[in-house]
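> let me see the structure of the following:
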Amino acid sequence: MKAYRLLDFRSLDDLQQCEEETPRPQRGEVLIRVRAVSLNYRDIAMLGNRYPLSHRKGLVPTSDGAGEVVDVGPDVHDFKIGDRVVGLFHARWFGGRMPMYSNQRGYGSENDGWLCEFKVVSQEAVVHMPDNLSFEEAATLPCAAVTAWNALSGTAQIRAGHTVLIQGTGGVSIFALQFARVLGASVIATTSSAAKAERLRQFGASEVINYQEEPHWGERVRELTQGKGVDRIVEVGGPGTIAESLRAIAPGGEIASIGFLSAQGAGIDFLALFGSLATFRPFSVGSRETLEDVCAIMAMSNIKPAIDRIFEFNDARAAYAHLDSGSHFGKVVVRC
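All right, here's what the predicted structure looks like:
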């Protein structure tokens, strides 16, 4: 089979395609013909050695994939040959609290990921795909969609009448916009592009703020909400955006912290955090249970993931470069 391995963390040249033996499933495992893989910012960060968690050289990269079961090992009862499946981001987090070891066993960071033609995984590490999605669409779910849903529902469910703030036009932010609208909430979005602002409005954002023109966009959010602030912020920026998020959040609201796209910045001011009277909740994606919820939502609401561009397997490097350019709207996918 063909597979990619990330041999070092210096440049795209370290992403190398190679020929490897096709694995065979053992007891409780399934063999998946990988049909599509989606990229996340963590993949770009790893490539440049900026990923804040442990990551090893020489692994098959990427964490998100979808495909078809082509073989099963003994004692596999949940799946059969021909089933269409999508993988978990955290392969051994099934529900409840996140196991303490989950981030130490991540695909593409500590274990081989999905950028390959065939992959063996435990039957517990995949779920059935929604029938209304293609492999390319389903491959966007494990990280971005699960993270977005967790951000909106993890502690207190967003509901009709609430206001949600999303940052930028990456996969998590667009999924959060789509889910928030399904739940009946209004959405304020930030971006630096007039063209992207128009697309955000087409996806249902009620207000869009250009953060290049209004760098203190937290104040603008207050104006748009008659001084109250927003009920939930899907915080993907990190140190570069948290100060404005603290200005924008309503007392009793929640900042769901899930990213580090803006590594440069002053970070958290304790007095600003304390004075916001809001909850700051960092978390890492979600469990199998959350992915199952997401699949049900995608099917019932007929939501289609926003895919910016699909690249062929041999063009995986170009997919990485396109994501790294920051010009994308939604997800970047590699067809395997």
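> contacts and neighbour counts: CA atoms only from here.
Will do.
> and P52, how many residues sit next to it?
10 (other CA atoms under 10 Å).
> just to be sure, it is in a strand?
No. Counting by DSSP: H, G, I helix; E, B strand; the rest coil, P52 is not found in a strand; it is coil.
> roughly how far does it sit from L15?
Distance from P52 to L15, counting by CA to CA, to the nearest Å: 20 Å.
> ditto for R27
On the measure of CA to CA, R27 and L15 end up 32 Å apart.
> quick one: which of those two has more around it?
A direct count of neighbours by other CA under 10 Å for R27 and L15 places L15 higher, at 22 against 12.
> isn't the more buried one up against R317?
Yes. Checked against CA atoms under 8 Å, the pair L15 and R317 is within contact range at 7.1 Å.
> where do the strands sit along the stretch 101-250 of the chain?
118-122, 126-128, 163-167, 186-191, 207-210, 230-235, 249-257 (DSSP state E, counting those that start in this stretch).
> please convert those strands to CSV, extending it with distance to R5 and mean neighbour count.
Below are those laid out as CSV (distance: least, CA to CA, whole Å; neighbours: other CA atoms under 10 Å):
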stretch, distance to R5, mean neighbour count
strand 118-122, 14, 21
strand 126-128, 22, 22
strand 163-167, 31, 26
strand 186-191, 33, 23
strand 207-210, 38, 20
strand 230-235, 31, 26
strand 249-257, 30, 22
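> out of the ones you listed, which is closest to G218?
strand 249-257 (8.2 Å; CA to CA).
> the closest one - contacts with which helices or strands?
Packing partners of strand 249-257 (3 or more CA pairs under 8 Å, 6 or more residues apart in numbering; DSSP states H and E): strand 230-235, helix 270-276, strand 279-282.
> can you list contacts of that strand?
By CA atoms under 8 Å, 6 or more residues apart in numbering, the residues outside strand 249-257 that reach it are 151, 228-236, 238, 245, 276-283.
> also stretch 10-25?
By CA under 8 Å, 6+ apart, stretch 10-25 touches 1-8, 31, 47-49, 71-73, 118-121, 317, 320-321.
> so which bits of it are buried?
For stretch 10-25, burial by neighbour count (16 or more other CA atoms under 10 Å) applies to L12, D14, L15, Q16, Q17, P25.
> and the fourth one, that one's in a helix?
In this case it means Q16. No. Read with three-state DSSP, Q16 is strand and lies in no helix.
> related to what we said a few turns ago, can I get the helices and strands packed on strand 249-257 in TSV with distance to H328?
What follows is these, written out as TSV (distance: least, CA to CA, whole Å):
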stretch	distance to H328
strand 230-235	18
helix 270-276	32
strand 279-282	25
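> looking at these, which is nearest to P99?
strand 279-282 (14.9 Å).
> so which elements touch the closest one?
strand 249-257.
> how does it look with 10 Å?
strand 230-235, strand 249-257 (3 or more CA pairs under 10 Å, 6 or more residues apart in numbering; DSSP states H and E).
> now the other sequence, so there's something to compare against:
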Amino acid sequence: MKAYELQDASGISGLRLVDRPVPACGPYDVLVRIRAVTLNYRDLLTVKGGYGSRQKFPLVPLSDSVGVVEEVGQGITKFRPGDRVIASFFESWLGGDPTAEKLSRALGGSVEGVLAEYRVFAESSLVAAPMHLSDPEAASLPCAALTAWCAVAKFGGIGPADVVLTQGTGGVSLFALQFAKFSGAQVIATSSSEEKLAKLKAMGATQTVNYKKVPEWGKLAREMTNARGVDLVVEVGGVGTLNESIRATRIGGAIALIGVLAGGAASELRLPLIVMQQQRIQGVTVGSVDDLRRMVAAVSNNKMRPVVDRIFPFEAAKEAFNYMASGKHFGKVAISVG
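Sure thing, here's the model as predicted:
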């Protein structure tokens, strides 16, 4: 089979297309023929060695895929050849609270990823893909979508009376907007691009803010909610945007801390405001297989369709990485494998 390997931490240039044997299927394994994969910002960090000692080279990168069951072991009961499946980001986190052991096996990081024609998975880590989604759409669910789902539905508990603030137009932020909207909530969405703000509005954002034109967008978000503040901020910027997120959040509200896309100094954080307003900051690290099943059910029931910006052929995987690194995309960047 064909697969891409990261030979070292030299960046996208370190990706090599290689020949590997099709992995053997054990008695409790499922051999999946990969049909599509999608990229996350985490994958850009991985190709640059951003996951440190947790990744070993050579490594097949990427965590998100959809595929068709090719072969099952004798002990498999839930799946059969021909079933279309997606795999959990964390292979060993089946449910409950996270532990070091449950988080120890992350696809495309601490263990081999999915940028290959075939991969063997444990039956327990697989979930049936929503029938109404295309392969690239289904392949976008395991990491970015599940992270957004856990932020909005699991930890945020967002409902019709709530207001959610999303940052930018990456995969997590767009999924968060979609999940918030079919929960009945209002959404304030930010971007530095007027063109992208128009697209966010078309997706259902109640109000939008250009954070380049309005650097103190947290103050504006409060004004947009009649000085109350938003119920949840889906925070993907990290320290560089956290102060404005704190300013935007209502008394007793929550900030789902997911990414570290923006810079900034931690010493300048408005920690007293978090205390005085009794705000909660919740770290979100994808989710469990149980969480993935719940999210897939919600996606299917609401007939939600992920936003896929562009699909690259398997032979152009490096171009897909470079395109994502350019920041020009709106939604997910996918690679067709089949």
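> my read: E223 of the first structure touches G229, true?
Yes. Contact status for E223 of the first structure versus G229: in contact at 8.2 Å, counting by CA atoms under 10 Å.
> so the two - more neighbours on which side?
Neighbour count, other CA under 10 Å: between E223 of the first structure and G229, G229 has more, with 26 against 13.
> okay, helices next: where are they in the stretch 201-336 of the first structure?
Here the stretch 201-336 of the first structure has its helices, by DSSP state H, counting those that start in this stretch, at 217-224, 242-248, 270-276, 288-301, 316-325.
> among these, which is nearest S193 of the first structure?
Across those, closest to S193 of the first structure is helix 316-325 (CA to CA), at 13.8 Å.
> what stretch of the second structure does the closest one fall on?
Aligning helix 316-325 of the first structure against the second structure (TM-score structural alignment) gives residues 317-326.
> average offset between the matching stretch and the first structure?
Superposing on the first structure and averaging over aligned pairs (mean CA distance after the TM-score superposition for the first structure), stretch 317-326 of the second structure comes out at 0.6 Å.
> quick one: buried residues of that stretch?
A317, K318, A320, F321, M324.
> adding distance to K57 of the first structure, write the helices and strands packed on strand 279-282 of the first structure out as a markdown table.
Below are those laid out as a markdown table (distance: least, CA to CA, whole Å):
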| stretch | distance to K57 of the first structure |
| --- | --- |
| strand 230-235 | 29 |
| strand 249-257 | 27 |
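> how about the ones you listed, which one is nearest T155 of the first structure?
strand 249-257 (9.1 Å).
> that closest one to strand 230-235, inter-axis angle?
Relative orientation of strand 249-257 of the first structure versus strand 230-235 (axes from the mean of the first three to the mean of the last three CA atoms, to 10 degrees): 30 degrees.
> quick one, what contacts Q212 of the first structure?
Applying CA atoms under 10 Å, 6 or more residues apart in numbering to Q212 of the first structure gives the contacts T190, T191, S192, S193.
> gap between it and E136 of the first structure?
Taken as CA to CA, the span from Q212 of the first structure to E136 of the first structure is 33 Å.
> again with R50 of the first structure
Distance from R50 of the first structure to E136 of the first structure, by CA to CA: 27 Å.
> just want to know which of these two has more residues nearby.
A direct count of neighbours by other CA under 10 Å for R50 of the first structure and E136 places E136 higher, at 24 against 14.
> I'd guessed the more buried one sits against P130; true?
No. The pair E136 of the first structure / P130 is not scored as a contact, 11.9 Å apart, by CA under 10 Å.
> K199 of the second structure -> the first structure?
Using TM-score structural alignment, K199 of the second structure pairs with R199 in the first structure.
> next up, the contacts around its match.
So R199 of the first structure contacts T169, S193, A205, F329 (CA under 10 Å, 6+ apart).
> wait, doesn't the first one sit right on L323?
No. When contacts are counted by CA under 10 Å, T169 of the first structure is not listed as touching L323 (11.6 Å).
> so which residues of the stretch 1-150 of the first structure form helices?
41-47, 135-138, 146-153.
> W114 of the first structure: which of these is closest?
That would be, of those and by CA to CA, helix 41-47, which comes in at 11.7 Å.
> now the nearest residue to M304 of the second structure once chain neighbours are set aside: how far from A221 of the second structure?
In space, M304 of the second structure comes closest to Q178 once its chain neighbours are excluded; the distance is 7.8 Å by CA to CA, 6 or more residues apart in numbering. According to CA to CA, Q178 of the second structure and A221 of the second structure sit 19 Å apart.
> give me the common contacts of T169 and L323 of the first structure.
Joint contacts of T169 of the first structure and L323 (CA under 10 Å, 6+ apart) are F329, G330, K331.
> quick check: G283 of the second structure vs I76 of the second structure, distance?
G283 of the second structure is 35 Å from I76 of the second structure, by CA to CA.
> can you redo the helices of the stretch 201-336 of the first structure as CSV with distance to S257 of the first structure?
Output for the helices of the stretch 201-336 of the first structure, formatted as CSV (distance: least, CA to CA, whole Å):
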stretch, distance to S257 of the first structure
helix 217-224, 16
helix 242-248, 9
helix 270-276, 13
helix 288-301, 17
helix 316-325, 21
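> for Q157 of the first structure, which of the ones you listed is the nearest?
helix 288-301 (13.3 Å).
> how close does that closest one sit to the second structure?
Looks like 1.1 Å for helix 288-301 of the first structure (mean CA distance after the TM-score superposition for the first structure).
> name the helices or strands packed onto that helix?
strand 84-87, strand 126-128, helix 146-153, helix 171-182.
> turn these into JSON lines, including distance to A272 of the first structure.
Listed next are those as JSON lines, based on distance: least, CA to CA, whole Å:
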{"stretch": "strand 84-87", "distance to A272 of the first structure": "39"}
{"stretch": "strand 126-128", "distance to A272 of the first structure": "41"}
{"stretch": "helix 146-153", "distance to A272 of the first structure": "21"}
{"stretch": "helix 171-182", "distance to A272 of the first structure": "24"}
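> now do the same end-to-end measure for stretch 269-283 of the first structure.
Where stretch 269-283 of the first structure begins and where it ends lie 20 Å apart, using CA to CA.
> tell me the contacts of A185 of the second structure?
A185 of the second structure neighbours (CA under 10 Å, 6+ apart): 158-164, 177-179, 205-206, 231.
> over to L141 of the second structure?
If you count contacts by CA under 10 Å, 6+ apart, then L141 of the second structure has 38, 64-66, 86-89, 129-130, 147-149, 171-172, 175, 292, 295-296, 299, 306 around it.
> fine by me, thanks again.
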